[in-house]
Structure formats: structure tokens, C-alpha cells
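Student: Got a predicted structure plus its sequence, pasted below:
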Amino acid sequence: MFGRLGAPEIILILVVVVLLFGAKKLPDMARSLGKSARILKSEAKAMKEEGNTPAPAPSGNEQPPAQRTIQASPGDVTSSRPVNEPTDTTQR
């Protein structure tokens, strides 16, 4: 029933989307979706890198970690935001 989408079905879906959202808003929606995908990708990469780094040995005089800046895309400074890294307050 829903297994195969041919060209007429895809064209019909696109026409319905254009009618619902309007041609003026579609580029903005696509741009917003692209930014969201880039942010998700950079966050996933940061989490992956964080998981690969070994945990530092605890010491008595720890300094707070430096603040990172997350950017939506490389070179995009208008949507960058500083992020405070979570601190581990558990005692072992």
C-alpha cells in the first residue's frame, strides 16, 4: 500500500507542501533545518570526542574547565553561543 512512491506521488506531495507552507517560507524552513542538522552533528561529534578522552586524575586544586563555543556552522559567528561544561560533583 505505502511501499512504492512514484514520480506522480512525490510531485503531489511537493505541491501539497508548497500550498500548505507557501513558497516564501520554504527557503527559511530549509535553512533552519540545515542549521539544526549542523548543530546536531557538531554536538554528536563533541560527545563522541568527550567519550574517547580518558578521565583526568583527581587532584586537590582543580580549576574550572574552559568555556567552549558551539557554532552552527564553521565560520558562522552570528549563531555561536558559549556553553558551560557540566562538572562532575560525585565523590568516589
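Tutor: Cool, the structure landed.
Student: Every contact and neighbour count from this point should use C-alpha atoms.
Tutor: Fine.
Student: after the longest helix along the chain, next one along is what?
Tutor: Looking across the chain with DSSP state H, the single longest helix is helix 26-52. The helix or strand immediately downstream of helix 26-52 is strand 68-70, counting by DSSP states H and E.
Student: also this one, for the comparison:
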Amino acid sequence: MGPIGPGSLLLIALVALLIFGPKKLPQLGKAAGNTLREFKNATKGLADDDDDDNKKKKEKE
């Protein structure tokens, strides 16, 4: 199983268009983008917290 090629992406886009319709796709794309942005910000916050904890541990030693 290789990566998704251009033909596969075209087929997925066509099926999505048939299922959701042309008016709903931009709304779904925007919602997906917002979800990914929130997830990225949340994971960045967790990574920052871990970095702070590691700095505190090193300062105590």
C-alpha cells in the first residue's frame, strides 16, 4: 500500500461532492480546518508544559 495518488484524491473528492453536495463542502472544509488548528494548539500547549516541567527538574538538580 503506497501513498494516496492523484487519481485516488480525485475519486475521494468526487465521492465527497456526490455525498455532501457543492454547498456543504466549503463548510465541511472550514470545520475540518478549525478542528486541526485547535488540535495543533492543544498539542503545542502540552509540549510547552512538558518543556517547562523538564526545565524545573533540571534546575532542582
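Tutor: All right, it came through fine. None of these values were measured; they are calculated from a predicted model.
Student: List the buried residues for the longest helix of the first structure?
Tutor: Across helix 26-52 of the first structure, burial judged by 16 or more other Cα atoms under 10 Å covers K35, R38, I39, S42.
Student: Comparing it with the second structure, how large is the average distance?
Tutor: Superposed on the second structure, helix 26-52 of the first structure shows a mean distance to its aligned partners of 0.4 Å (mean Cα distance after the TM-score superposition for the first structure).
Student: Can you spell out the matching residue range in the second structure for that helix?
Tutor: Alignment of helix 26-52 of the first structure against the second structure: residues 25-51, by TM-score structural alignment.
Student: Run the chain-centre distance for that stretch.
Tutor: 6 Å (Cα atoms, centre = their mean, to the nearest Å).
Student: what do you get for stretch 38-56 of the second structure?
Tutor: Using Cα atoms, centre = their mean, the offset of stretch 38-56 of the second structure from its chain centre is 17 Å.
Student: list the contacts for the most centrally placed residue in the second structure?
Tutor: The second structure has L36 as the residue nearest its centroid, 3.4 Å off, counting by Cα atoms, centre = their mean. By Cα atoms under 8 Å, 6 or more residues apart in numbering, no residues touch L36 of the second structure.
Student: Please repeat the previous calculation with a cut-off of 10 Å.
Tutor: Neighbouring residues of L36 of the second structure by Cα atoms under 10 Å, 6 or more residues apart in numbering: K30, A42.
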